[in-house]
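Visitor: Need the 3D shape of this:
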Amino acid sequence: MEIVSTSFTHLYGTHHRWLLGLLRRRLNDRWDAADLAHDTFIRILNRPPVETDHLRQRSYLATIARGLCIDHWRRRQLEKAWLESLALCPEATQPSPEQRAIIVETLYEVDAMLARLPKKVSEAFLLAQLHGQPYKQIAEHLGVGERMVKKYMAQALLHCAILEAELDGMLVQ
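Guide: Now for the predicted structure:
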């Protein structure tokens, strides 16, 4: 374990400043950059690079950081859209800051879950849940039979149930 610790310390000491600069330029925010640099190195602890070459280590760090930036921007878009729709609601119905944080996290997790599903499955789910379309109309839109729409919905709902169990577990702990 000491070898991993020593190599991680060396990797961090060698590349942290560079990675922080890269993220500052990409995000235009030093606090977000510091958070994502930290998250990048946390990921490295779980999956250390096998390469010892300086340039390949930086490439590995940049790849992880790029993925984290995409997640960050996606989360911000979701949060912005939700806050815009929330602004249309009466102030008396506004959730507390804690509830807002939980809702934004849940939205992000649902979005990530939908992104992992096959395209037609997520599209069928969104058409049914957000647009209230009946299965027959969804089937026509997707160019499949109603039976296939039922299978798509069962698959999406199964993933929703799994996600709900995971989120319940996070909230209980």
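
Visitor: only C-alpha atoms for contact and neighbour calcs from this point on.
Guide: OK.

Visitor: any chance you could map the helices in this protein?
Guide: 2-27, 30-46, 54-87, 97-116, 119-129, 135-142, 146-172 (DSSP state H).

Visitor: Give me the contacts around the fourth one.
Guide: Read it as helix 97-116. For helix 97-116, the surrounding residues in contact (CA atoms under 8 Å, 6 or more residues apart in numbering) are 75, 78-79, 82, 122, 156, 159-160, 163, 167.

Visitor: Swap in 6 Å and give it another go.
Guide: The contact list for helix 97-116 (CA atoms under 6 Å, 6 or more residues apart in numbering) reads 79, 122.

Visitor: Please generate a structure for the following sequence too, so the two can be compared:
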Amino acid sequence: MTTAEYPGQTHLHALYGSHHGWLKGWLQRRLGNAADASDIAHDVFLRLLVKPAARGFATPAEARAYLRLMAKGICTDHWRRREIEQAWLDTLAAQPESVEPSPEFRAAIIETILEVGTLLGKLSAKAQQVFVLAQIYGFSTPEIAAELAISGRMVQKHLANAVLQLALFDAGLMRP
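Guide: Alright, predicted model coming up:
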């Protein structure tokens, strides 16, 4: 397929040529790691491929502001993922060797945790709190209601919404 078949491709190529080096340098200063900076800069431009509306910028400053905003979001995701991975590895380190899971199982667990975290991130803060208190800490509806100063009915509503989101994802009807 040629560039002419993708209307924004030429503009994206020019945007990449003009700003990739700058973005990678900015990320490297922010992260202190050339490999992560390179990966995240690459991810920014990959996301632009699937966001055609975000390709037209009036000025280079506007383009850089948008690229910086996207990069900050990807950095946040990157740091969250690192924190989750580290927490999981710390938990594993505390386990006896006889129960140490395989690398494949570890990767599957981390991926599942990240997907659940992403799905919960789409819920309101209150719904997130309700879900965590119920599913992670085992609180009952009255205990959650007292903890969050909301009615038992609202606890059930928030929990049902969270479970619905997870069920839709599990059924393949929703992406994280």
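
Visitor: Just say which of the helices of the first structure is most tucked in.
Guide: helix 119-129 (a mean of 18; mean count of other CA atoms under 10 Å).

Visitor: Trace it over to the second structure and give me the residue numbers.
Guide: Counting by TM-score structural alignment, helix 119-129 of the first structure pairs with residues 125-135 of the second structure.

Visitor: same check, this time on stretch 60-74 of the first structure
Guide: Following TM-score structural alignment, the partner segment of stretch 60-74 of the first structure in the second structure covers residues 66-80.

Visitor: average offset between the matching stretch and the first structure?
Guide: Compared with the first structure after fitting, stretch 66-80 of the second structure deviates on average by 0.6 Å (mean CA distance after the TM-score superposition for the first structure).

Visitor: That stretch: how far from the chain's middle?
Guide: 9 Å (CA atoms, centre = their mean, to the nearest Å).

Visitor: Could you do stretch 47-56 of the second structure as well?
Guide: 19 Å.

Visitor: Kindly report the same for stretch 23-31 of the first structure.
Guide: 19 Å.

Visitor: and if you look at stretch 160-173 of the first structure?
Guide: The chain centre lies 16 Å from the centre of stretch 160-173 of the first structure; the measure is CA atoms, centre = their mean.

Visitor: With stretch 116-123 of the second structure instead?
Guide: When C-alpha coordinates are averaged (CA atoms, centre = their mean), stretch 116-123 of the second structure and its chain have centres 9 Å apart.

Visitor: for stretch 125-138 of the first structure, same thing?
Guide: 24 Å.

Visitor: before we move on, what about stretch 20-35 of the first structure?
Guide: Relative to the centre of its chain, stretch 20-35 of the first structure is centred 18 Å away, using CA atoms, centre = their mean.

Visitor: That stretch aligns to what range in the second structure?
Guide: Against the second structure, the aligned range for stretch 20-35 of the first structure is residues 24-39 (TM-score structural alignment).

Visitor: Run through who's touching that stretch.
Guide: Ala41.

Visitor: For the second structure, which residue occupies the most central location?
Guide: Asp77 (4.4 Å; CA atoms, centre = their mean).

Visitor: Check the gap between Gln165 of the second structure and Ala71 of the second structure for me.
Guide: Note on Gln165 of the second structure: its distance to Ala71 of the second structure, by CA to CA, to the nearest Å, is 27 Å.

Visitor: With Ala160 of the second structure instead?
Guide: For Ala160 of the second structure, the distance to Ala71 of the second structure - CA to CA - is 34 Å.

Visitor: hang on, the earlier thing: average offset of the match of helix 119-129 of the first structure relative to the first structure?
Guide: For stretch 125-135 of the second structure, the mean deviation from the first structure after alignment is 1.0 Å (mean CA distance after the TM-score superposition for the first structure).

Visitor: how far does that stretch sit from the chain's center?
Guide: Put simply, stretch 125-135 of the second structure sits 18 Å off its chain's centre (CA atoms, centre = their mean).

Visitor: Alright, calling it a day.
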